[in-house]
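A.B. asks: only geometry, no sequence info:
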């Protein structure tokens, strides 16, 4: 049986929350220097699945990480800032794509070859204009599983109310045909009378969400991310799915050693 996984949308949420909290930490301490050091904690992800008979899953995420001047490690998510100033950050990124499934996860996968989890590498650029944040990133499969890639873009507004830091955000995700077909396609030799062969094309998905962070609990940083996602036809029309929208949540608590 495959391990419980984060969908790629929730992976993006984790990356967003880890960078989002840097702003919260710095603002809370009222200093220009971001806090640095080793981090530990625990997180949990909740995903509303699109696959038939596979409605939701809960994903525990142990967090051991590090935040330096340029290097940030948040559990299995890693970024290195190549360029960084007050208004722009260009970073290299490494992130797992916990999107694998096998026959034990749902009857709809019976007789299908396992779809594997993978590791993505890529880069992103973030622009900050006062409280507004604009971001574009590209991540591509590094383990030759799907051999696909995803481009994400977002706009968010970061603000503080008391000890709480909030960022509502709108996002757009373009996944290429190789990525979508690997996880939502049905190969000809996997087709049945109830599950016809299906070749998925590229897709654009839309998201609307909000992130929260606060340092008021037990001397650490508590984070909560919520996102509602609308999926394009190439995913919604797959014989493996029976819905076109879903909800993701990520919650974590972490602190410096």
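C.D. replies: Arrived safely, thanks for sending. Predicted model, so just to flag it, every value in this text is computed and none were measured.
A.B. asks: CA atoms for contacts and neighbours, from now on please.
C.D. replies: Fine.
A.B. asks: any idea how far residue 253 is from residue 158?
C.D. replies: Residue 253 sits 20 Å away from residue 158, going by Cα to Cα, to the nearest Å.
A.B. asks: okay but residue 203 is in contact with residue 178, surely?
C.D. replies: No: contact criterion Cα atoms under 8 Å: residue 203 and residue 178 do not qualify, at 10.5 Å.
A.B. asks: so residue 172 is in which element?
C.D. replies: Element membership for residue 172, per DSSP states H and E: strand 164-175.
A.B. asks: what's around residue 10, how many residues?
C.D. replies: Neighbours of residue 10 under the rule other Cα atoms under 10 Å: 23.
A.B. asks: Is it in a helix, a strand, or coil?
C.D. replies: Here residue 10 is recorded as helix under DSSP: H, G, I helix; E, B strand; the rest coil.
A.B. asks: Comparison target below:
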């Protein structure tokens, strides 16, 4: 339960992030505007790819800070060491909440728990007149699996019917150690109905849409949907029964 709640906070930060840098794309200059702070509450529906583990709904807090260089998005954040001419570069830290407990479903009985971890790395962004092109590389800081992840994405922003729509598309490359840890089945965990499986590196495409709408004063509505499609290296795992992961977030924010 606690893991899923923290996952929601991190996912909501992605939505707040979209509003932060996408807003900058509308400026005639790439110099940042004044810092933005968000606080609020809402709910999330998040799916898990593991067999027998259903989607769940949780009430959650929403919070974030977007400054000229420092940004804090819930329980993750970063710092832009370099920022000039639309380019930015700096370190990032964020959690990863994949994983499960063997007690989560009968299909996972006999498996060892797979734990959350913390990633650290570097993020590169290029803000153009048509949107933001981003890339970030992170590695496991806690030694859970010692794997890495590389994500590249394109994000734009446009108004429609009173909403700010912020769509993103991208690819997420996950190293073989990461995939094997979260989706593999060790020899000691194999059963007659669950063969051993060693996962290899995977590349997952994803899409994300953030929608924001002003209400009154500093209040606004926020909604986010994200879908990530799994590479065969993940889908072929005997403990995975879904081809994609889908998450929904909705809530109300107060900015100050």
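C.D. replies: Looks like it came in fine. Worth saying up front: this structure is predicted, and the values here are computed from it rather than measured.
A.B. asks: How close are the two chains, by TM-score?
C.D. replies: The TM-score (TM-score structural alignment, normalised by the length of the second structure) is 0.86; 255 aligned residues with a Cα RMSD of 2.9 Å.
A.B. asks: and the next element down the chain from the strand holding residue 172 of the first structure?
C.D. replies: That would be, after strand 164-175 of the first structure and using DSSP H and E, helix 177-184.
A.B. asks: The closest residue in space to residue 15 of the first structure that isn't next to it in sequence and residue 68 of the first structure: what is the separation?
C.D. replies: With sequence-adjacent residues excluded and distances taken as Cα to Cα, 6 or more residues apart in numbering, residue 15 of the first structure is closest to residue 77, at 6.9 Å. Separation of residue 77 of the first structure from residue 68 of the first structure (Cα to Cα): 14 Å.
A.B. asks: So for the two, which residue has more residues nearby?
C.D. replies: Comparing residue 77 of the first structure with residue 68 by other Cα under 10 Å, the one with more neighbours is residue 77, at 20 against 14.
A.B. asks: Report the contact partners of the more buried one.
C.D. replies: Going by Cα atoms under 8 Å, 6 or more residues apart in numbering, residue 77 of the first structure touches 15, 93, 94, 95, 96.
A.B. asks: That one and residue 243 of the first structure: what is the separation?
C.D. replies: 29 Å.
A.B. asks: how many neighbours does the residue lying closest to residue 146 of the second structure once chain neighbours are set aside have?
C.D. replies: Distances taken as Cα to Cα, 6+ apart place residue 140 nearest to residue 146 of the second structure, at 5.1 Å, with adjacent residues excluded. By other Cα under 10 Å, 21 other residues sit near residue 140 of the second structure.
A.B. asks: Next up, the contacts around residue 140 of the second structure.
C.D. replies: Counted by Cα under 8 Å, 6+ apart, residue 140 of the second structure has contacts 117, 118, 119, 120, 146, 147, 148.
A.B. asks: from the residues you listed, which ones fall inside strands?
C.D. replies: Per DSSP state E, strands hold the following members of the contacts of residue 140 of the second structure: 117, 118, 119, 120, 148.
A.B. asks: Quick check: of these, which lies closest to residue 86 of the second structure?
C.D. replies: Closest approach to residue 86 of the second structure among those (Cα to Cα): residue 120, at 23.2 Å.
A.B. asks: shouldn't that closest one be in contact with residue 141?
C.D. replies: Yes: using Cα under 8 Å, residue 120 of the second structure is in contact with residue 141, at 6.3 Å.
A.B. asks: Of the two, give the one with the bigger neighbour count.
C.D. replies: residue 120 (21 against 17).
A.B. asks: My understanding was that residue 54 of the second structure contacts residue 48; is that so?
C.D. replies: Yes: if you go by Cα under 8 Å, residue 54 of the second structure and residue 48 touch, sitting 6.6 Å apart.
A.B. asks: And those two? Which one has more around it.
C.D. replies: residue 48 (20 against 12).
A.B. asks: could you list every residue that touches that one?
C.D. replies: Residue 48 of the second structure touches 54, 55, 245, counting by Cα under 8 Å, 6+ apart.
A.B. asks: For the stretch 101-250 of the first structure, which segments count as strands?
C.D. replies: Counting by DSSP state E, counting those that start in this stretch, the segments of the stretch 101-250 of the first structure that form strands are 118-129, 132-141, 149-157, 159-161, 164-175, 203-214, 221-230, 245-256.
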